[in-house]
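**Q** Sequence plus the predicted model coming up.
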Amino acid sequence: MKKILQLIFLLLTYSSFAQNSEEIQSIDNFYIPVYKDFLAKQSIVDKDYANLIDFKWLQTQITSSESKSVEVNITDFDTFLLIKQLKDLNNKTLFQIEHNPTLERYIRVFLRSRKETLAHLMERSRYYFPLFEKYLDKYDLPLEIKYLAVIESALKPQSKSKTGARGLWQFTYATGKHFGLEINSMVDERYDPVKSTEAACKFLNKLYKMFGNWDLALAAYNSGPGNVTKAIRRAGGNKNYWEIRKYLPLETRGYLPAFYATFYLFEYNIFHNIKPKKTGLSYFETDTVKIKKQVSINKIASVLGLNNEFLKILNPQYKTGVIPYKSVDPYALVLPKNKISDFIRFEEKIYSDKPARQTSKIIKVSPYNSYKVKKGDNLSRIASKFNIRLEQLKMWNGLETNYLIEGQHLVISDKNNFHKLSLNKNKEREIKTYIVQKGGSLFIISRKFPDVSVNQLKEWNNLHSENNLEPGIKLIIKKS
């Protein structure tokens, strides 16, 4: 039992969904990406239960004080009531929703372990679902497909999978390019909520035409049409998802039950005491403007008084934080509606300076503008120590992540004579060295030299605390 629990924990930590593109195959003059199975068959006693917990959005770690789950005794939730509720759902959708033990297990596990996560997902859906419904309606697709994005990305437009899939709908590079999404060094429309949603609608529409069955179309969206076709063949031509399920890749066997469980819980959230608060914008509270010159999102946020990260979440397709310009079909910027008039009013100021690419902001490291990373350092602490913004620190050093290595030198000033200036302030002082003795402290050492403070000792020797003070270390002392 202990080994099974450990294996389940590992699955929770490491599994993910993605469309893993291998080749393009011609089907009825339409090219659809065919994907490889990328999860190896696992030796586990209860594969259904492994599938049950093996979903990306279940792994989403969300912390919020605004939406707490309400603990309910789900053993009082009667199976016969669930059968009736599922039947009611089935009567108002194009999907074929029928009760079965697998689906009931998914619903009960989600209720037991992920009610708070569901509440947060419902908060996010307030922005994204109206957008999804707009394009699903445009392509005459079932509106319930909106729940697919919950399974794919937890409604996080900047989601990235280990296999290379990106965005709300988790498109791979090949699939995204095939469906017309622009992907280059500055723009990746797989992250664009509008463009990727329309691409997903086109893809799902073709899959439905291919299989004539929404269950199989969704399975093909996850594992590729090739895997679904092979499963049908192995099942003797049977096209019932629940009958061919055992022939599908492991992750796809749980994909549809998770979709239906999510569909059910969003529809019956009040019944199950899942009550998200209405926070943030809705899609209808935003609008777009066309960009007339290359401009940085930071500049726009600064001029309009918006949070920089918030504006990037609304426009996640601009990878470098810079919106490039093109004369034909210019790029769009999403803004809260109440900021559109401000954008127009301050347009000249917004476009006044053409932003340099981030790479051009990288500053060459030198002994006079850098800091040596010490054990326990992090970027935020270093930025605070030198009174600079975290964004500047990352930009000057060309950092894309927060990962640091002890001993590396980071640029902490855009002035090459930063340390020289610091030394000039103390040019009247004579520089000496002092070897730390056993039991020594910065306070004791400072008392040995007139007009020397603990803070000066820290500054002269790049010390954060006395934890780095060990016998034998040489300290710089600047005597008057």
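**A** Sure thing, it's come through. Residues are numbered from 1 along each chain as shown.
**Q** C-alpha only now, for contacts and for neighbours.
**A** Fine.
**Q** Can you give me the neighbour number for residue 182?
**A** 17 (other C-alpha atoms under 10 Å).
**Q** what does residue 446 give?
**A** Neighbours around residue 446, by other C-alpha under 10 Å: 17.
**Q** just the helices in the stretch 51-200 of the chain please.
**A** In the stretch 51-200 of the chain, the helices defined using DSSP state H, counting those that start in this stretch lie at 56-59, 79-90, 101-113, 115-138, 146-153, 173-178, 193-211.
**Q** now swap in the stretch 301-450 of the chain and tell me
**A** With helices called from DSSP H, counting those that start in this stretch, the stretch 301-450 of the chain shows them at 308-314, 340-345, 347-350, 379-385, 390-396, 418-424, 442-447.
**Q** The residue sitting nearest the centre point of the chain: what's it in contact with?
**A** For the chain, the residue lying nearest the average C-alpha position, counting by C-alpha atoms, centre = their mean, turns out to be residue 159 (3.5 Å). Shown in contact with residue 159 (C-alpha atoms under 8 Å, 6 or more residues apart in numbering): 153, 166-168, 170.
**Q** which one of the helices of the stretch 51-200 of the chain is the most hemmed in?
**A** Comparing the helices of the stretch 51-200 of the chain by mean neighbour count (mean count of other C-alpha atoms under 10 Å), helix 146-153 ranks first with a mean of 24.
**Q** Mind giving me the packing neighbours of that one?
**A** helix 56-59, helix 115-138, helix 255-267 (3 or more C-alpha pairs under 8 Å, 6 or more residues apart in numbering; DSSP states H and E).
**Q** next up, a second structure to put side by side with the first:
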Amino acid sequence: MFLKNTTIALLLSVSLSSFAQQFAQNKDVNTQEIPLSYLDSLKTTFVKDNMALCVDSLWMNELTNLDLYNEITTDIENVDLDKKVDYDLPTSLLKSRLKAMNAKSPFRIEYNESLENVIKSYLKYRKKSFGRLMGLSQYYFPIFEEAFAKENVPLEIKYLAIVESALNPKAVSRMGATGLWQFMYQTGKQYDLNIDSYVDERSDPLKATAAAAQYMSRMYKIFGDWELVLASYNSGPGNVSKAIRRSGGKQNYWNIRKKLPKETQGYVPAFLATMYLYEYHKEHGIVPDEAVMQHFATDTVMVRKQLSFKQISDLLDVPVSQLQVLNPSYKLNVIPHYNDKNHYLRLPNAKIAVFVSNEEKIYAYADYLQDLKEHPYNRSRLSTNSSSSSKSGKRVVERNTKYYKIRRGDNLGSIAKKYHVTITNLKKWNNLRSNKIASGKRLKIITTSISYQKTEPKEVNNQLVAKNNDILAVSEMVNTNYTVQKGDVLGTIASKFNTSVTDLKKWNNLKNNTIAQGSRLIVAQKQTAVTDTIQTKATLKENTAANQLTYSVKRGDSLYSIARKYPGVSITDLKKWNNIKGESIKPGMKLKIRS
């Protein structure tokens, strides 16, 4: 027994020693410095909330699914209130249930055969649809109830949104009525709902519901009957008034129903039938779908600069589809910024904290992307310092696709960092639904390079760039040449000299990618400054040192954010002055800044 225990102890000791050595090796490998893209570098500095939010993608899709809207709209338009439906629901039981509903509602809920036919039709053909609607209503009903309570409108009117839009904020009727409450353009404007190229507040759950509550309250003051209020909401108060006159002054919906437009004749019965199914769904075996997000689990933050859903998604790791559901009033997936109006972003509570804690960095990232765009009126920047440079000429964007074979121990994060891309894009390019990857498989990676085609040099006229302190500085083009070796191709040569194939072809007047061994290629064109002899090189060096600053890199800094601190300084300048080859910088680094 002693020998056995000793052997086991020895094996454990050897195993632990081996494990510790392997762990140390792995740790060394994992702590290698890997260049980060600006996006990933920025996100590593974010102050994060530890609360995890699980959003069911199927439920998110349900919120934007138009099937239910189409089904309910068709039902209301084509319902035959006089057609009996064969369904096992005793009339006596239905009467007693409607009576119980009437006792606790301001609506006059009375039994009639037309209502019975609609209820039985829904139970027979739409039970599954109502299970889905009840799942959606867990998100929207709290919004409705709060708005109706403020205007002293019956809370039961929340069921009207099911009849109107099947709880889809993006629903649009054939006539152009839009949103949860199906406002027409003029009615939306009448109730101060903003509609422009970026925003349509008819699709905003909060603002549209507040407008609907105001409309209901106003109509009740006119008709004094909630069923007639519903009828006026569907067909307009003018049609209801006409129906009352044509019916000899009768003011009960069921008495004037035949005088109303056809669609409105099935409107109130559809509303009451919906109310019944919600009240007695358990008795009829209707199981509501579970909504994994409640409205009270979200909050809003005011946006102070224009942001796109794509930018927010990349920074906060929130799916664009979720942003669309939570912010349906933004028509172009962009939150605009106007000087005279505030706009708000709705996010899950866990993400609100991340946004607020990193707001300035988020806006800096948006500015960075904006600066990358090609603007219609670019102005060349003239520099008074020969060492500072700016890109000029035609901007060329090249997309290259390569494939990476997954090795043991790889993960999406390390691969994304290696190739300066995001995890989100890696998953998108390879149709990955999770972060799991298998060794031996190949991943598609798409990289984008930006180059600038230089302006052709002129032999006669040089460009005047500076005249300071009696120094005349004139720019001229200096070429770097390369002799083509055996096996060389344009792609490898371009990579070797940190340029693009497009530039190589332009500088060498190449019409295709064919090059001959032994031929000489221009592989770089550089604009240099030539000064006159008034001031010596030693004096120039002295002036440069006098105008040089030192900046200590702080946590969260990037080359882009540092360049923005100093007017006239570019990322290219910073990299050149400090011999930085990539984009990566570390806190504590000392950077030279020349003014």
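**A** Cool, got the structure. What you see is a predicted model, and the numbers here were worked out from it, not measured in a lab.
**Q** Could I get the TM-score for this pair?
**A** The TM-score (TM-score structural alignment, normalised by the length of the first structure) is 0.62; 330 aligned residues with a C-alpha RMSD of 3.9 Å.
**Q** do you know which of the helices of the stretch 301-450 of the first structure lies nearest residue 195 of the first structure?
**A** helix 308-314 (13.0 Å; C-alpha to C-alpha).
**Q** Could you list the buried residues of that closest one?
**A** Within helix 308-314 of the first structure, the residues that count as buried by 16 or more other C-alpha atoms under 10 Å are 311-314.
**Q** Can I get the residues you listed in CSV including distance to residue 30 of the first structure?
**A** Listed next are those as CSV, based on distance: C-alpha to C-alpha, whole Å:
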residue, distance to residue 30 of the first structure
311, 37
312, 35
313, 34
314, 33
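**Q** what's the matching range in the second structure for stretch 219-235 of the first structure?
**A** Aligning stretch 219-235 of the first structure against the second structure (TM-score structural alignment) gives residues 231-247.
**Q** counterpart of the residue nearest to the centre of the first structure in the second structure?
**A** Aligning on TM-score structural alignment places residue 159 of the first structure opposite residue 171 in the second structure.
**Q** Also residue 318 of the first structure?
**A** Match for residue 318 of the first structure (TM-score structural alignment): residue 330.
**Q** count of neighbours near the closest residue to its match other than its chain neighbours?
**A** Spatial nearest neighbour of residue 330 of the second structure, chain neighbours left out: residue 199 (4.8 Å); criterion: C-alpha to C-alpha, 6 or more residues apart in numbering. Per other C-alpha under 10 Å, the neighbour tally for residue 199 of the second structure reads 21.
**Q** what about the residue lying closest to residue 114 of the second structure once chain neighbours are set aside, which SS state?
**A** Spatial nearest neighbour of residue 114 of the second structure, chain neighbours left out: residue 81 (4.7 Å); criterion: C-alpha to C-alpha, 6+ apart. The three-state assignment at residue 81 of the second structure reads coil, by DSSP: H, G, I helix; E, B strand; the rest coil.
**Q** Please report how far residue 81 of the second structure lies from residue 243 of the second structure.
**A** Taking C-alpha to C-alpha, to the nearest Å as the measure, residue 81 of the second structure falls 19 Å from residue 243 of the second structure.
**Q** These two: who's more crowded?
**A** residue 243 (22 against 17).
**Q** Show the contacting residues for that one.
**A** 256-257, 259-260.
**Q** How about residue 300 of the second structure?
**A** Contacts for residue 300 of the second structure (C-alpha under 8 Å, 6+ apart) come out as 344-347, 352.
**Q** For those residues, pick the one with the most neighbours.
**A** Neighbour counts for the contacts of residue 300 of the second structure peak at residue 347, which has 21 neighbours (criterion: other C-alpha under 10 Å).
**Q** Could you find the counterpart of that one in the first structure?
**A** Mapped onto the first structure by TM-score structural alignment, residue 347 of the second structure lines up with residue 335.
**Q** helix or strand right after the top helix by length along the second structure?
**A** Using DSSP state H to define each element, the second structure has its longest helix at helix 2-30. Next helix or strand after helix 2-30 of the second structure toward the C-terminus (DSSP states H and E): helix 38-43.
**Q** Many thanks, we can stop here.
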